[in-house]
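J.: mind looking at a prediction? Sequence and model below.
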Amino acid sequence: MAPSELGRPAHPSGRIVLAATPIGNLGDASARLRDLLAEADVIAAEDTRTARHLCQALGVSATGRFLAHHEHNEEASARGLLEQVRAGATVAVVSDAGMPTVSDPGYRLVAAAVAEGLDVTCAPGPSAVTTALALSGMPTDRFAFDGFLPRKDGDRRRRFEEIRTDPRTVVYFESPQRLTDALAVLAETLGAQRPVCVARELTKLHEEVVRGTAEEVLAWARERAAGEGIRGEIVLVVGPASATEGAEEVSEADAVAEVGVLVASGTRLKEAVAAVAGAHGLRNRDLYQAVLADRAG
């Protein structure tokens, strides 16, 4: 059996390293990322200007060549990069932010390298998908990432129909300009009480996480859109169908108790209420009033 069939590289002299870059806060750049950018023979970047700016911001003096590797040239670029690896080069693959191949270029290169038995490894780091999931307050034991939502309402509706009874939490990317329309279709398709979380500008200065039912988050989006507008990078997290169904079985007293546990652990009251309400398909306002009444009683 050939070494590549055993999962070992047939060309150990060169390798591809998928390198996660900060999604906002430069402090999230790992020491391994800094070393890789400084030492790689080739830096294959979604945007070479962004990659150069990142190196400058991190104080890294890159000695390798910067090559463009993006969705419009990925197939042709991959062939050249594989030649570099065969010749013994270390090729660092970076996207503008987050993990390459996750709604970013890199998949075709990795697939071709794996098929050929070339060495592929990863320098893990920031990811908007898992960051939003962790902050959502929704179940994380089973989840799916479904990329960018379609632009048209009909296509979005069909996409949401696919998860109507899905027992997993589902994560999407969406543009700020289309978020309100997407939430309106979501509420109509999955129901006003479906738990939803919008994570905006993750790890950046103006990070904002909005949790609640589809109805509540849609109301927030409409108000924001009519006022200062919705800006920045958006991650949309949709709770599992089971969370909405389970709301009928959760008593108000139990929900209030869950809020108390979160507050005791250091979570702010409003955030705790939003997390518990979202997990059980309850209205934030109703649960908040119940918590205040319990405290006063």
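T.: Looks like it came in fine.

J.: please count neighbours and contacts with C-alpha atoms only from this point.
T.: Fine.

J.: centre of the chain to stretch 200-219, how far?
T.: Here the centre of stretch 200-219 is set off from its chain's centre by 14 Å, with Cα atoms, centre = their mean, to the nearest Å.

J.: end-to-end on it?
T.: Separation of the first and last residues of stretch 200-219 by Cα to Cα, to the nearest Å is 16 Å.

J.: before we move on, what about stretch 197-204?
T.: Using Cα to Cα, the two ends of stretch 197-204 sit 17 Å apart.

J.: got the contact list for that stretch?
T.: 23-25, 128, 131-132, 136, 207-212, 217, 232-238 (Cα atoms under 8 Å, 6 or more residues apart in numbering).

J.: pretty sure residue 32 contacts residue 122?
T.: No: between residue 32 and residue 122 there is no contact under Cα atoms under 8 Å: 10.3 Å.

J.: next up, a structure to set beside the first:
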Amino acid sequence: MQASERMNGVLYLVATPIGNLGDISLRAVEILKSVDLIAAEDTRHSRPLLDRYGIDRPLFALHEHNEQQASDRLIDRLKAGQCIALISDAGTPLINDPGFPLVSRARAAGIIVTPVPGACALVTALSASGLSAARFVFEGFAPRTGAARRRWFESLVAEERTLVFYEASHRIRDCIADIATVFPEDRGVVVARELTKLHENFVCAPAADMPALMDRAPENSKGEFVVMIEGAKPEPAQTGLSPEALRVLKLLLEECSLKSAAGLAARITGARREDLYRAALELKHAEGDRV
């Protein structure tokens, strides 16, 4: 370790519970009690957790609206030898939470950055989903508007890895409806709600059935959500479509949505629906490039 590094403090990235306050590690509690300062996404939100474990350290607000300026101030403190713990409202810092500018600048300044692992909503949900966790991709939050969300799903429908993303309670039903519209009807979907809390539950169904299941109970649209979608089946070694299949697909695309055109073309030509959908996406993208 360089002498300059020894003079600096340490930045700890401390994972906190995503619901159940008991889900915190002994090491996390020790670190939070020992640092000079705790940088928290929302100091009011973090207070119940800190009080429960008798953690009485100064708090500093670092959130999405101030993280650029706040990061500079925290870097100055670290350079002065103070040790700082960064926590988010829930889970592992920086996983769709504030903190990236601080960590990036700390690394650039030669400050030691140490993770203190623990809960993470996306991993917690995926582990219990029944979908493959061997290969997955985390996409943050889905786009807010319906048109943008559907285009986003269309770009991901051929992804072979399990898709994982977060969604807000006021958009969850529209989001699920868009999944049913865009993805093949038999594609597996899992919605995890209120993880580790009293009303935790998982709703699992093919894409076509998921909207009705979500509508069965009002509570299914309340809380915090992780949505997971089964990856597309891997393409066979030979996936070339016949000229006739492409001709039929192009004609149908003039009148139908991507999903409907691919489904009808599969019924007419006998080609695989997944192959036709990929071809339809390529045709649409090529058309957009010409505009």
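T.: All right, it came through fine. The model shown is predicted, which means the values in this text are computed figures rather than measured ones.

J.: go ahead and build a ChimeraX selection from the buried members of the contacts of stretch 197-204 of the first structure.
T.: Typed into ChimeraX, the next command selects the buried ones out of the contacts of stretch 197-204 of the first structure (criterion: 16 or more other Cα atoms under 10 Å):
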select :23,24,128,132,136,209,210,211,212,217,233,234,235,236,237,238
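
J.: what about the contacts of stretch 197-204 of the first structure, which are in helices?
T.: Taking DSSP state H as the definition of helices, the contacts of stretch 197-204 of the first structure contribute 128, 131-132, 217.

J.: ok, so of those residues, who is nearest residue 41 of the first structure?
T.: Nearest to residue 41 of the first structure out of these is residue 128 (Cα to Cα; 27.7 Å).

J.: quick one: residues contacting the aligned partner of that closest one in the second structure.
T.: In the second structure, the residue matched to residue 128 of the first structure (TM-score structural alignment) is residue 121. The contact partners of residue 121 of the second structure, taken as Cα under 8 Å, 6+ apart, are 18, 91, 195, 226.

J.: would you mind finding the match for the first one in the first structure?
T.: It refers to residue 18 of the second structure. Mapped onto the first structure by TM-score structural alignment, residue 18 of the second structure lines up with residue 23.

J.: same check, this time on the third one
T.: Under the alignment defined by TM-score structural alignment, residue 195 of the second structure corresponds to residue 202 in the first structure.

J.: please tell me how far that match sits from residue 134 of the first structure.
T.: 12 Å.

J.: please apply the same query to residue 94 of the first structure.
T.: 23 Å.

J.: more neighbours: which of these two?
T.: A count of neighbours by other Cα atoms under 10 Å puts residue 94 above the other of residue 94 of the first structure and residue 134, at 30 against 12.

J.: isn't the more buried one up against residue 45?
T.: Yes: contact criterion Cα under 8 Å: residue 94 of the first structure and residue 45 qualify, at 5.0 Å.

J.: residues contacting residue 111 of the first structure?
T.: Residue 111 of the first structure touches nothing, counting by Cα under 8 Å, 6+ apart.

J.: one more: residue 234 of the second structure?
T.: Contacts of residue 234 of the second structure (Cα under 8 Å, 6+ apart): residue 160.

J.: who touches the nearest residue to residue 116 of the second structure once chain neighbours are set aside in this structure?
T.: Nearest residue to residue 116 of the second structure, sequence neighbours excluded (Cα to Cα, 6 or more residues apart in numbering): residue 14, at 4.7 Å. Contact analysis of residue 14 of the second structure by Cα under 8 Å, 6+ apart lists 28, 85-87, 92-93, 115-118.

J.: now do 6 Å
T.: Residue 14 of the second structure makes contact with 86-87, 116 under the criterion Cα atoms under 6 Å, 6 or more residues apart in numbering.

J.: ok, now how distant is residue 246 of the second structure from residue 167 of the second structure?
T.: 36 Å.

J.: oh sorry, the question was meant for residue 236 of the second structure
T.: As judged by Cα to Cα, residue 236 of the second structure and residue 167 of the second structure stand 33 Å apart.

J.: which one's more surrounded, those two?
T.: residue 167 (21 against 8).

J.: map that one onto the first structure.
T.: Under the alignment (TM-score structural alignment), residue 167 of the second structure pairs with residue 174 in the first structure.

J.: same question, residue 156 of the second structure
T.: Match for residue 156 of the second structure (TM-score structural alignment): residue 163.

J.: would you mark the buried spots in stretch 47-57 of the second structure?
T.: 49-50, 55.

J.: what's the closest of the residues you listed to residue 278 of the second structure?
T.: Out of the buried residues of stretch 47-57 of the second structure, the member with the shortest distance to residue 278 of the second structure (by Cα to Cα) is residue 49, at 47.8 Å.

J.: show me what the closest one aligns to in the first structure.
T.: Match for residue 49 of the second structure (TM-score structural alignment): residue 54.

J.: check the gap between that match and residue 287 of the first structure for me.
T.: 44 Å.
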